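**Student:** pasting a predicted model and its sequence here:
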Amino acid sequence: MKFQGTDSYVATEDLQLAVNAAVTLQRPLLIKGEPGTGKTLLAEQVAESLGMPLIQWHIKSTTKAQQGLYEYDAVSRLRDSQLGDDKVHDIGNYIKKGKMWEAFDADKQVVLLIDEVDKADIEFPNDLLVELDKMEFFVYETGETIKAKHRPIIIITSNNEKELPDAFLRRCFFHFINFPDHDTMRRIVDVHYPNIQQDLVNEALELFFDVRSIPGLKKKPSTSELIDWLKLLMADDIPNEILKNHDNSKAIPPLYGALLKNEQDVHMLERLAFMHRREQRN
């Protein structure tokens, strides 16, 4: 089976090749790209396309690698021992399986998503090197070794918030999702809104890419924000002419809150509008 995208996910040829190469090599697929370019969604669609269950491990700044394997609740065991509970004699009652254990223990091959790995401490990726290589780990409390019944397809996403260790990178197949061009973005829009007016799409895309091209924006609007913006434009029944005849002296597009996410960028567009009006007066 090969990944070729799905009806609800537009995968470029390069992205399809990357997914299938990682599967063939049996290496984790490390996906980088701007926020909102569909990195997390990719894992969901790979699982759907290949007919596999999806296990998601969303990483936070406080996440430790050990949590992906298992956690031992010593406090609960101590409390139960004080209460005379018989289950304290089986330490397995206090072992909580992590997402990697779930993936290793699955009866069929699964897709394991390790989402936003760069949010965690810099040592987090290094702490998983052995487990990713050997597809096994040791549970010290029970003395058992957990081996993967079926090697999972591992997809790891990163927003480039911090550099990842070289030793970790060597074990991955890497792909960077480039921001979609006009044609690809149109295909993405068609997937989400197959019945949308094409005139609205044309004008919205022109305005969207114009905003993205403004130098100095702190956060350029992403694909997911374009999709939200179009939904609002359709819901409010914004006429195409408002976008087509957008007044540059106003600069900020209608319903801009779906596209611009901080006051610095709003102020920047307002300054550009002021400069444009002053040039027109001169």
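**Tutor:** Nice, I can see it. Residues are numbered from 1 along each chain as shown.
**Student:** make it CA atoms for all contacts and neighbour counts henceforth
**Tutor:** Noted.
**Student:** burial of Glu279, as a residue count?
**Tutor:** 9 (other CA atoms under 10 Å).
**Student:** want to compare, so here's the second one:
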Amino acid sequence: MRFEGTGSYIADKDLMVAVNAAIALERPLLVKGEPGTGKTELAIQVAEALGLDLIQWHVKSTTRAQQGLYEYDAVSRLRDSQLGDDRFNDINNYIRRGKLWEAFAAEKKTVLLIDEIDKADIEFPNDLLQELDKMEFHVYETGETVKARQRPIVIITSNNEKELPDAFLRRCFFHYIRFPQPDTLARIVEVHYPGIKQRLVSEALKQFYEIREVPGLKKKPSTSEALDWIRLLVADDVAPEDLRGDAKNALPKLHGALLKNEQDVHLFERLAFMARRQG
């Protein structure tokens, strides 16, 4: 069982090595990188390439580790007991399986995505240490122990918003997805928009990387934003020669696809003003 990329996902050699190493070691693969570099999409493509079902657990700031195992609805059971509902007699009616339980109970191997783990509380990763390590957990309400029938391939993503605990990191295989080089990003564009005008792509990517290098930029545009921007340029039939070659001289065309906060827009406006004065 080896991952070698897919036709719709450009994976470099180091990323494929990381995925296959995590599979061989049977350890979670922790993937970090700038937002928009394809971390979440990686899990989707690994599942597709290996012919496995994908179970996705999208973590929020309010997510608790226990929710990934199961949740016991004591309030509903109390209400049913007061109403004389027969469901009250079976506690299993009030236990809702979480994403880890789904992955553990699956008869076939699955890919389990734990997406943006750094959004949750700092203790969240530690609360999953034993479950991800031993691939089992105890259900206190019923007294049963849930063990994984097939060890899932676990892919965990992080945007590096919080430092993850050392004990958790020791149990993972780590890979950082670097921002793609221009030739790699050009291949990604070609995959998404086959047959696109190469002159337009070349000029657009030149300006895109110049924008990313502007000093003081609060949020650098990501891969997904580059794809959106190029799509808009094609839709508006913008000619390559109409794109400004120097990102410091003016706001780029359709800049709303690239600059996502007012500070960066003001930065480009100031640069444009200074460039006009010097001119």
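**Tutor:** Structure received. This one's a predicted model, so the numbers in the text were calculated from it and none came from an experiment.
**Student:** now do stretch 186-197 of structure 2: distance to the chain's middle.
**Tutor:** 22 Å (CA atoms, centre = their mean, to the nearest Å).
**Student:** distance between the ends of it?
**Tutor:** Chord length of stretch 186-197 of structure 2, first to last residue, is 11 Å (CA to CA, to the nearest Å).
**Student:** quick one: contacts of it?
**Tutor:** By CA atoms under 8 Å, 6 or more residues apart in numbering, the residues outside stretch 186-197 of structure 2 that reach it are Gly7, Ser8, Tyr9, Ile10, Val201, Ser202, Leu205, Leu227.
**Student:** likewise for stretch 234-252 of structure 1?
**Tutor:** 199-200, 203-204, 207, 253, 266, 269-270, 272-274, 276-277.
**Student:** whichever of these end up buried, select them in ChimeraX.
**Tutor:** Buried subset of those, written as a ChimeraX selection, criterion 16 or more other CA atoms under 10 Å:
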select :200,203,204,207,253,266,269,270,272,273,274
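**Student:** related to what we said a few turns ago, Thr142 of structure 2: which of the contacts of stretch 186-197 of structure 2 is nearest?
**Tutor:** Thr142 of structure 2 lies nearest to Tyr9 out of these, by CA to CA, at 43.3 Å.
**Student:** just give the nearest non-adjacent residue to that closest one, would you?
**Tutor:** Gln45 (6.9 Å; CA to CA, 6 or more residues apart in numbering).
**Student:** quick one, what contacts that neighbour?
**Tutor:** Gln45 of structure 2 touches Gly5, Thr6, Tyr9, counting by CA under 8 Å, 6+ apart.
**Student:** cool, Asp121 of structure 1 as well?
**Tutor:** So Asp121 of structure 1 contacts Ser61, Thr62, Thr63, Lys64 (CA under 8 Å, 6+ apart).
**Student:** give the equivalent position in structure 1 for Ala43 of structure 2.
**Tutor:** Alignment note (TM-score structural alignment): Ala43 of structure 2 maps to Ala43 of structure 1.
**Student:** work out for me the element that match sits within.
**Tutor:** Using DSSP states H and E, Ala43 of structure 1 maps to helix 39-50.
**Student:** ranges for the helices of structure 1?
**Tutor:** Here structure 1 has its helices, by DSSP state H, at 13-25, 39-50, 65-69, 74-83, 99-105, 129-134, 166-170, 182-192, 198-212, 223-235, 240-244, 263-281.
**Student:** most tightly surrounded among those?
**Tutor:** Stretch with highest mean neighbour count among the helices of structure 1: helix 99-105 (a mean of 22; mean count of other CA atoms under 10 Å).
**Student:** other SSEs contacting that helix?
**Tutor:** strand 54-58, helix 65-69, strand 111-115, strand 144-147 (3 or more CA pairs under 8 Å, 6 or more residues apart in numbering; DSSP states H and E).
**Student:** highest mean neighbour count across these, which stretch is it?
**Tutor:** Of those, strand 111-115 is the most buried (mean count of other CA under 10 Å), at a mean of 25.
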